[in-house]
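*Asks:* Following is a predicted model, sequence given first.
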Amino acid sequence: MNFFRTKDIEQMKQMALASGMVKNLGVIDLILLGIGGVIGTGIFVLTGVAAAKYAGPAVMLSFIISGFACGMAGLAYAEFSSIVPISGSAYTYSYASLGEIVAFIVGWNLVLEYTVTSSAVAAGWSGYVTGLFQSAGVQLPFAFTHVPADGGLINIPAILITLLLSFFLVRGTKESTKLNRILVGVKLLAIFIFLFLAGPKVDTMNWHPFMPFGFSGVAGGAAIVFFAYIGFDAVATTAEECKNPARDLPRGMIGSLIICTLLYVAVAGVLTGVVPYTSLNNPEPVAYALRYIGYNIGSALVGVGAICGITTVLLVLLYGQARIFFAMSRDGMIPAQICKIHSKYRTPYIVTTVGCIVVSVIAGFAPIGVIAEMANIGTLSAFFVAAVGVMVLRLRKPDLPRKFRCPAVWAVGPLAVFSCGYLMYNLPIETWIRFIVWCTIGLFIYFGYSCKHSLLNK
């Protein structure tokens, strides 16, 4: 049995045409989807945590390093998306270039990434909403807003927001993108309010020392804030619902990544310029900074924007999770019965529902904690493999039509491999241990089920 067999690209295109999903996403939708998936928890929470615990004011450099790694991998993704305009992201790209067993492990890690990250974001959404109610004088029952490990019974707000967004996703991408556009507009407005109010108050003395934890702190911060860029991968999962995927996917991915990186650096610079970095280790650093300089109303507006921002991140993550499941089930890697398309809404409703249930259970009952760091290593490994895959495909199939070609691929590819590998190296050892265990479980599933039921095996 050939575990490194690859799927024929023309056959994959025919499968995509036969999927029955509605093609209604344009380049603007993709850019907004990317912003919706990237700008959220990272900018409203992780910026402060990374500054206080890892990089200090040099957290700006941490975001640039992470953005650079994402950008190098993004160029590889962009070329792949013009060759293989099919749902599945790095899973599909690996299947076309590096072989089935590599693709399965990549897909297995992407499933972990989307599921764990969605659960963590849903729990974060619950925390923000609970805090908003408290500031309005309404105390929600502790038992129903915290998981058992934290002394509660069940986190109901986290479950409810997951169910609501999954309802929109089942109804169709058109409805989901409309909701995403509205929420992205609100959170961008919140970010610009923060920059407008806090920008003039920047005190450059707060940037000294600029690198209090040394460059190792900057690198560690970059590995942690990479969590903020995870939603970028979800844009690549939209291929079968794009009007012109070969043209629009590269533009959507690169465009959203550039905009998000600029916003992250700007917010990180202003945030550490108005507040000493040592005081930013709190769940709402942006709103805290505005209160610190006396803008209480602005703080409330940013809090609302943060809730909208986290909502769009969860929406995009749930969307991406369903498309990865869909691609893997269609290939026989997991039971094919769950990849059915709804007769009316033309969406993969079964995998969307299954993913929603899993995320709801984790967010409602389980403590997320450091497990969320596994999402970072899962995504970085997918980017790493995609960068290798694009170089392999250049050697194996140099004559393939490529509507977008990764510029200077023999420089960009190794840079993507090195930068993603470097960020993985800087993650805690506990994360590596969990990652190896998760991959081992995946291999057991592959050899026990997937390789036998794979469509290529038949």
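*Replies:* Sure thing, it's come through.
*Asks:* contacts, neighbours, all on C-alpha from now
*Replies:* OK.
*Asks:* So residue 155 sits against residue 364, correct?
*Replies:* Yes - under the criterion of Cα atoms under 8 Å, residue 155 is in contact with residue 364, at a separation of 4.4 Å.
*Asks:* Next one for the comparison:
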Amino acid sequence: MEEKQIVVHAPIEEHKNSTKDLKRVLGRGDLMSIAVGQIIGAGIFALAGVAIGITGKSVNIAFMIAALFVIIIAFTQILISGTVRLRGGLYTQAALLVGNRFAGFYTIIYIVANLSIAMYALSFADYFLALVPGLNSKLIAITVLTIFYLANLFGVKEAAKVQHFLVITMALALTVFVVFGMPQIKPGYFSGSDFMPGGLIGLFSAATLLTYATSGAVSVMNFGAEAKNPTKDIPFVLIVSTVLVALFYALMATVAAGVMPITEVANQPLTVVALEILPYPLYVFFIVGGAMFALATTLNATLGWVTKPVLQASVDGWLPQKLGAINEKYKTPHILLTIFFVLGLVPIITGWNIGGIANFALILGNILNLFLAMATVRLPKVVPDLWEKSKYRTSKATLWTISILATLTSAFQVYLIVPSLNTTLIIGNIILLILATLFAVWRYNSGKVQMEISYEES
């Protein structure tokens, strides 16, 4: 770690390609709908059945443990997002807490990890074709990706309005699943061999898997430059959205595991249970308003936040500064947004294995979280004045406890993920790690990196 974090090598003039120029228009409700939409995605529809196969009817408990894992890690994010406005989101956190060169390393890993944007559009197309077969799946995926690209191109507030509608409809669809399913749950749910068949190991393994379905709220940190009151609203949204969604997931999981025999729902998507408990018109509503809108909200939210860390990275010189140009009318990073749109189109058109691309950066993403969790203890040192004024200021012992717990939780998840990676993915991650490190050192030493102070008091 570097002793001195944010170093300005040369005076930075005011220019349009800066996170300072983004509109601060997102209120707590906007951030909440973005977070909920980001959390509820394809994970619940695919992973609930897998988790049932691991831990049986105790899958509802596994969802709550998964939320606990997510919240423990989120505590470190709450401390910093509640103390300063992070205009570059998680990128700024990386630069501030770990160091300048780490910010360059973070940028490369971040871009690779988000090549999986197309996965949401392709999954949306799969559900659409289940209802309307015979259409071109690539055309559907391209269409939905284009719609949300345009929505975000015309301003984050406009995209947030779309998100509100999608999230409300999605909530209604998922509520229908719970309301119709609860009365059909068979007696003796919490007894018998189908409850926690794998013991505690199986329960915690399922919970680790389900962190993929319960995480996602942390992405709202990347809206630090556009939030009206980030130090108040972002910590609130991080916790409340995660807890609310996890509770709802637990209810859905109870229905999924309690209506039909475990042998018929294990490793199956939620649509199997939905077809059993819902009248067909409501089943269609569940597929459209639930599954398809869940993917749509995740895609919309992702296109909203994905550019912000890279925008700050381009301002700082890790990438060409022209890439970070801000549209004068809509105050959106239109060039970067277009780049991510194209990156999403390429796998759709070429038929790349998006699942492989997503898994490629999975382990490194968790390692990044581990670094950030460890570095949280440096918060009082890097922003002493703001830390003293923060309502989240804790004692040194509490700060270290939170940091250690979050670090151990991240390390535990890395430990559980590694055995699931094949040799190719492991080697690929090692190569990516080396290349990202070499890039960070080379670019920083080139003199082109001029780190702007991208945090401030809210």
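*Replies:* It's in. Fair warning: this is a prediction, and the values are worked out from it, not measured in the lab.
*Asks:* What residue in structure 2 is paired with residue 120 of structure 1?
*Replies:* Using TM-score structural alignment, the partner of residue 120 of structure 1 in structure 2 is residue 119.
*Asks:* what sits up against stretch 371-383 of structure 1?
*Replies:* 70, 73, 90-91, 106, 109-110, 112-114, 116-117, 120, 223-224, 226-227, 230, 416-417, 420-421, 423-424, 427, 431-432, 434-435 (Cα atoms under 8 Å, 6 or more residues apart in numbering).
*Asks:* now swap in stretch 283-290 of structure 1 and tell me
*Replies:* Contacts to stretch 283-290 of structure 1, defined as Cα under 8 Å, 6+ apart, come from residues 44-45, 47-48, 194, 197-198, 271, 274-275, 296, 298-300, 302-303.
*Asks:* I'd like the distance between the counterpart of residue 377 of structure 2 in structure 1 and residue 122 of structure 1.
*Replies:* For residue 377 of structure 2, the equivalent position in structure 1 is taken to be residue 391, counting by TM-score structural alignment. Computed with Cα to Cα, to the nearest Å, the distance linking residue 391 of structure 1 and residue 122 of structure 1 is 37 Å.
*Asks:* ok, these two, which is more surrounded?
*Replies:* Counted by other Cα atoms under 10 Å, residue 391 of structure 1 and residue 122 do not tie: residue 122 has more neighbours, with 28 against 20.
*Asks:* Leaving out chain neighbours, which residue sits closest to the more buried one?
*Replies:* Once flanking residues are discounted, residue 122 of structure 1 sits nearest to residue 158: 4.9 Å by Cα to Cα, 6 or more residues apart in numbering.
*Asks:* For burial, what's the neighbour tally of whichever residue in structure 2 pairs up with that neighbour?
*Replies:* With the correspondence set by TM-score structural alignment, residue 158 of structure 1 lines up against residue 141 in structure 2. Using other Cα under 10 Å as the criterion, residue 141 of structure 2 is surrounded by 24 other residues.
*Asks:* quick one, what contacts residue 141 of structure 2?
*Replies:* Taking Cα under 8 Å, 6+ apart, we find residue 141 of structure 2 in contact with 118, 121, 122, 124, 125, 348.
*Asks:* Then residue 450 of structure 1?
*Replies:* By Cα under 8 Å, 6+ apart, the residues touching residue 450 of structure 1 are 332, 333, 334.
*Asks:* What lines up with the second one in structure 2?
*Replies:* Looking back up the chat, that one is residue 333 of structure 1. Aligned against structure 2 - with TM-score structural alignment as the criterion - residue 333 of structure 1 pairs with residue 318.
*Asks:* isn't there a strand covering that match?
*Replies:* No - the assignment for residue 318 of structure 2, made by DSSP: H, G, I helix; E, B strand; the rest coil, is coil rather than a strand.
*Asks:* how much space is there between it and residue 33 of structure 2?
*Replies:* With distances defined as Cα to Cα, the gap from residue 318 of structure 2 to residue 33 of structure 2 amounts to 32 Å.
*Asks:* So what touches the one helix or strand the match of residue 120 of structure 1 maps to?
*Replies:* If you go by DSSP states H and E, residue 119 of structure 2 is part of helix 117-131. By Cα under 8 Å, 6+ apart, the surrounding residues in contact with helix 117-131 of structure 2 are 42, 135, 137-138, 140-142, 144-145, 284, 287-288, 291-292, 295-296, 298-299, 302, 343-345, 347-348, 354-355.
*Asks:* can you tell me which of these are in helices?
*Replies:* Residues from those lying in helices, with DSSP state H as the criterion: 42, 137-138, 140-142, 144-145, 284, 295-296, 298-299, 302, 343-345, 347-348, 354-355.
*Asks:* Give the helix, strand or coil label for residue 212 of structure 1.
*Replies:* Reducing the assignment at residue 212 of structure 1 to three states with three-state DSSP gives coil.
*Asks:* Surely it and residue 51 touch.
*Replies:* No - Residue 212 of structure 1 is not in contact with residue 51 according to Cα under 8 Å; the separation is 9.8 Å.
*Asks:* what about the equivalent of residue 170 of structure 2 over in structure 1, helix or strand, and which?
*Replies:* Under the alignment (TM-score structural alignment), residue 170 of structure 2 maps onto residue 187 of structure 1. Taking DSSP H and E as the criterion, the element that holds residue 187 of structure 1 is helix 173-198.
*Asks:* Any idea how far that helix is from the middle of the chain?
*Replies:* Taking the mean of its C-alpha atoms, helix 173-198 of structure 1 sits 17 Å from the chain's own mean (Cα atoms, centre = their mean, to the nearest Å).
*Asks:* Check which residues of the helix or strand following it are buried.
*Replies:* Using DSSP H and E, the helix or strand that follows helix 173-198 of structure 1 in sequence is helix 214-225. If you call a residue buried by 16 or more other Cα atoms under 10 Å, then helix 214-225 of structure 1 has these buried ones: 217, 218, 219, 220, 221, 222, 223, 224, 225.
*Asks:* What lines up with the fifth one in structure 2?
*Replies:* Under the alignment defined by TM-score structural alignment, residue 221 of structure 1 is paired with residue 206 of structure 2.
*Asks:* Perfect, that will be all.
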